[in-house]
Each structure stands twice: as structure tokens, then as C-alpha cells.
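S.K.: Sequence first, then the predicted structure, then my questions.
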Amino acid sequence: MRQATRLLKIETGGRGFHEFTPALADFLRSARMGEGLLTVFCRHTSASLLIQENADPSVLRDLENVFARLAPEGADYAHDTEGPDDMPAHIRAALTQTQLSIPIIGGALALGTWQGAFLFEHRRRPHRREIALHAIGE
């Protein structure tokens, strides 16, 4: 059994979905793992991770619209230390995921045909996000 780790940095342009599936595949190639499990962990409380469709961009637009309704800016939140998008960002992160587990089969991510890994940035301004990667297998 072997392990490999890396910290992946993702520059966001602000709120929205940022696909990073190719970076995961590159990491996996460098780790030279045929079988195992990749854990992907977001080290932030105002961004999250999703495995979602990467073929039709309207899926991501619809998801963003739903989250805008679920956690709107301008509601009467007590926590607004970093601005009006701060607490909605925390709510969105709480409703999604900060960690993904993706099987490694035949040296590749076992994602479905239309699936991609996305960082879901919940803040309006650009951020530099860190994603911890950990692969274990052989």
C-alpha cells in the first residue's frame, strides 16, 4: 500500500463553479496508482466541493440560482464580519461538501461520463483556495 499527497491551489474569479478534474488526473498520474482511493478536501469554510455534470453549463447555472434562493444575501444574519456574502457562503458550504472520495480504478478516476470535480466558490471576490489531495492504494 502506498500513499501520495499534494496541496492544490485554485485561483477563483469569484462566485461560481471551477472545474479541477484535469488537476486530479495529473496528480493521479504522478502518483502512479492503479487501484485505490483519492480523498479531496477543501480547506475553507466559504467554498465547497461537488461532483457534478461537466457537459451542460446550464446545470451549473441552475445550481447557482437554487443556492442563491436557499442562502440569499441581505437576509438578517448576525455574522457579517466580511460583508453581505459572508454568511450565505458559510450556509452554502454547510449544505454541500468539503470532502470527496473518488475511487481509483485502472489508474484513473472512477468518475462517470458526464461527471467532473468542482470547487464551488461561494464568495463574490476572487480567492486563492487550497485543496488537499490524498491518494492511497497500489
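M.R.: Nice, thanks for sending it over. Residues are numbered from 1 along each chain as shown.
S.K.: Only C-alpha atoms from now on, for both contacts and neighbour counts.
M.R.: Will do.
S.K.: Could you pull out the buried residues of the lengthiest helix in the chain?
M.R.: In the chain, assigned by DSSP state H, the helix with the most residues is helix 57-70. Neighbour counts over helix 57-70 (16 or more other CA atoms under 10 Å) mark 60, 64, 67 as buried.
S.K.: residue ranges of the strands in the protein, please?
M.R.: Counting by DSSP state E, the chain has strands at residues 2-11, 16-19, 36-42, 47-53, 99-105, 108-109, 115-121, 128-137.
S.K.: what angle sits between the fourth one and strand 36-42?
M.R.: What that stands for is strand 47-53. Using axes from the mean of the first three to the mean of the last three CA atoms, to 10 degrees, one finds that strand 47-53 and strand 36-42 are set 130 degrees apart in direction.
S.K.: take the one below as the second:
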Amino acid sequence: MLRQNLCRLSLNTRGEGFTDITAALNAEIRSSGLDTGIAVISCLHSSASLTVNENADPRVLADLTAYLRALVPQEGIRPVSGHGELRTYIHDDEGADDMPAHIRTALTCTSLSQSFQGGRLLLGTWQAIYLWEHRAAPMQRHISLHLIGE
């Protein structure tokens, strides 16, 4: 018989970068009493995202950060050709990193669907689920975890 469990996790980031949330998600799955099913994981913010990525070599995360910084510069945007006038971001209500963080979130994802079995996420040997913080300052972030299983 299928059952559901919905919970919310609160996590603190250290500012821009990756926070491995795999253990916290697995702990919630175990405490739900569900063994096998699907987890819908959602980041409840518009300036942070989620990713499944490598957990063995930290250079992967450093390269991802560098790539996204190059794709979405902090100071504003230029035409794709790289030539032309710099256009600074209009939205800066929460600081200079506000709009770049929103764009970075739009280019990544804020929700994941992941199977679980034996009370833990089914991930590859070198995989983890990360909360990817796009703001410079430390933040408290909230993750919704909707479990459907038996």
C-alpha cells in the first residue's frame, strides 16, 4: 500500500557554493518509515538550486562554479558575441549578487525526482545531491521533501 510523507528541511549554507544534503535527505527517508518509492526534492528559493553531481573530486564542483560564473557574470551582461556595452542588472533589491543568483537558478533546477530503496536514495557510487547556493552570503534555505512509497 502506497503512503506519502511531506516534510521540510532547513539548511544553512556558507555562501556561494555547494552543500551536500544527501545524508539529511536519507535521514528523513529513514525516519518516514518508507522503504521503497520516489522522492520529490524541491528548493523553496529563487536564488539557490539543486544538482546531482560528483562527490569524490571537489574540482568538479569548483569547475561548475567557474563555468556558471562565466556564463552569468556578476557585474552584468554583454551581447553573446562578447562585444558591446555592458548592461548592469536592473534588479538589485538584495544586493549586487541578487539578479545573477536568480539567473543562475533559472539555468539550473529547483526540483529533483529521485528513487529510493532500503530507506535511502538510489545514487551512483560517486554521486551526491547538493544544494547549490548562488548568493555570496550565508543563507538559511528550506527544502521540501515529498516521499511516495511503501
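M.R.: Now that the structure is in, tell me what you want to look at. None of the values given here were measured: they were computed from a predicted structure.
S.K.: hang on, the earlier thing: can you put the strands of the first structure in JSON lines and add distance to residue 25 of the first structure and mean neighbour count?
M.R.: Below are the strands of the first structure laid out as JSON lines (distance: least, CA to CA, whole Å; neighbours: other CA atoms under 10 Å):
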{"stretch": "strand 2-11", "distance to residue 25 of the first structure": "12", "mean neighbour count": "14"}
{"stretch": "strand 16-19", "distance to residue 25 of the first structure": "12", "mean neighbour count": "20"}
{"stretch": "strand 36-42", "distance to residue 25 of the first structure": "10", "mean neighbour count": "21"}
{"stretch": "strand 47-53", "distance to residue 25 of the first structure": "14", "mean neighbour count": "21"}
{"stretch": "strand 99-105", "distance to residue 25 of the first structure": "10", "mean neighbour count": "17"}
{"stretch": "strand 108-109", "distance to residue 25 of the first structure": "7", "mean neighbour count": "20"}
{"stretch": "strand 115-121", "distance to residue 25 of the first structure": "11", "mean neighbour count": "22"}
{"stretch": "strand 128-137", "distance to residue 25 of the first structure": "11", "mean neighbour count": "18"}
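S.K.: May I see those strands arranged in TSV, with distance to residue 71 of the first structure as well?
M.R.: As requested, those are exported to TSV (distance: least, CA to CA, whole Å):
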stretch	distance to residue 71 of the first structure
strand 2-11	23
strand 16-19	14
strand 36-42	20
strand 47-53	13
strand 99-105	21
strand 108-109	32
strand 115-121	14
strand 128-137	21
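S.K.: Who's the closest spatial neighbour of the residue sitting nearest the centre point of the second structure, skipping the chain neighbours?
M.R.: Among the residues of the second structure, the one closest to the centroid is residue 50, at 2.0 Å (CA atoms, centre = their mean). Nearest non-adjacent residue to residue 50 of the second structure, counting by CA to CA, 6 or more residues apart in numbering: residue 131, 4.8 Å away.
S.K.: which residue lines up with that neighbour in the first structure?
M.R.: Aligned by TM-score structural alignment, residue 131 of the second structure pairs with residue 119 of the first structure.
S.K.: give me every residue that touches its match.
M.R.: Each residue near residue 119 of the first structure by CA atoms under 8 Å, 6 or more residues apart in numbering is listed here: 17-20, 47-50.
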